[in-house]
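# Fold the stuff below for me.
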Amino acid sequence: MSDTYVLILLCAVVTYIVRSGGYVLMSYFGTVNHRVEAGLNAVPIAVLSALVAPTVLNGEWPDAVALIFVCLLSLRLSMLPTIALGVVFLVLLRQYA
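From the prediction side, this is the model:
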């Protein structure tokens, strides 16, 4: 097996252990405080913002326009159609811009 496949497998195992460990740890606490729950619910948005912000600030204008388009789509559609339409829109913008 090449080094790339070993690295991918190790990353998958570590990710599984970390995610499972979080569930096991939270199961010992029973119910959590509403503030902790609100903080945990904010984590995905914070991570997404951290991933998207450098692209928008340092990228081309099609990236920023596609991000605005996806944000507007996410208000009406579920996640899968939003991502699919956002990717298609970004590809079209990059192709013709």
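# CA only for contacts and neighbour counts going forward, please
OK.
# Give me the distance between I68 and L9.
35 Å (Cα to Cα, to the nearest Å).
# Then T31?
As judged by Cα to Cα, T31 and L9 stand 34 Å apart.
# more neighbours, these two?
Set T31 next to L9 and count neighbours by other Cα atoms under 10 Å: L9 wins out with 12 against 9.
# tell me which element the more buried one falls in.
Here L9, judged by DSSP states H and E, is contained in helix 3-29.
# count of neighbours near T82?
With neighbours defined by other Cα under 10 Å, the count for T82 comes to 19.
# Return the distance of it relative to A97.
For T82 relative to A97 (Cα to Cα), the value is 22 Å.
# Repeat that for S27.
50 Å.
# do T55 as well
Using Cα to Cα, which is the criterion applied here, T55 is 17 Å from A97.
# structure for this one too, so we can compare:
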Amino acid sequence: MNDLARYVALDVPSLLAILSMMAVTYGTRVAGFLVLRNRSLSPRATAVLEAVPGAVLISVIAPAFTTTNPADLAGLAVTLAMACRFPMLPTVIVGVAATALLRHVL
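This is a model prediction of the structure:
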């Protein structure tokens, strides 16, 4: 087997796991659309749905609060400072870039 074929080869269980995750993700999006398409949401329900992306992001970065790695802690501080002044997209971009740079330097 040549190097390229070895690099891109996936075993069957991994491929099935990836395809299953894709189907479930797509299915939840389609189901949410089909269930809510003809309904008007209350302001409270709208606020809950708008808070979900931030909650998911927090669940991903929350473990960084418990690290002892100085680069991760400094990157976290940069991200928190950005979050106080800027919208989510620039905050995420700068936070990821700062953490990568700090990991490289430190």
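# Quick check: TM-score for this pair?
Scored by TM-score structural alignment, normalised by the length of structure 1, the superposition of the two chains gives a TM-score of 0.77; 95 aligned residues with a Cα RMSD of 2.2 Å.
# Who's the closest spatial neighbour of the counterpart of R103 of structure 2 in structure 1, skipping the chain neighbours?
Using TM-score structural alignment, the partner of R103 of structure 2 in structure 1 is R94. Spatial nearest neighbour of R94 of structure 1, chain neighbours left out: P62 (6.3 Å); criterion: Cα to Cα, 6 or more residues apart in numbering.
# Which residue of structure 2 sits opposite that neighbour in the alignment?
So, by TM-score structural alignment, P62 of structure 1 is matched to A71.
# And the helix or strand where its match lies, what's buried?
Element membership for A71 of structure 2, per DSSP H and E: helix 70-85. When neighbours are counted by 16 or more other Cα atoms under 10 Å, the buried residues of helix 70-85 of structure 2 are found to be A71, D72, L73, A74, G75, L76, A77, V78, T79, M82, A83.
# Just put those in TSV and tack on distance to V30 of structure 2.
Formatted as TSV, the buried residues of helix 70-85 of structure 2 follow (distance: Cα to Cα, whole Å):
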residue	distance to V30 of structure 2
A71	40
D72	37
L73	38
A74	39
G75	36
L76	35
A77	37
V78	37
T79	33
M82	34
A83	31
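# G32 of structure 2: which of those residues is nearest?
Nearest to G32 of structure 2 among the buried residues of helix 70-85 of structure 2 is A83, at 29.2 Å by Cα to Cα.
# need the contact list for that closest one.
With contact set as Cα atoms under 8 Å, 6 or more residues apart in numbering, A83 of structure 2 has these partners: T91.
# for V92 of structure 2, same thing?
Contacts of V92 of structure 2 by Cα under 8 Å, 6+ apart are T79.
# Let's verify it: helix, strand, or coil?
Going by DSSP: H, G, I helix; E, B strand; the rest coil, the secondary structure assigned to V92 of structure 2 is helix.
# for the one 5 residues further on, same thing?
Secondary structure state of A97 of structure 2, per three-state DSSP, is helix.
# Do I have it right that R94 of structure 1 meets W61?
No. The pair R94 of structure 1 / W61 is not scored as a contact, 9.3 Å apart, by Cα atoms under 8 Å.
# secondary structure element for the residue nearest the centre of structure 1?
Structure 1 has L48 as the residue nearest its centroid, 4.8 Å off, counting by Cα atoms, centre = their mean. Assigned by DSSP H and E, L48 of structure 1 belongs to helix 34-58.
# Fine by me, we can end here.
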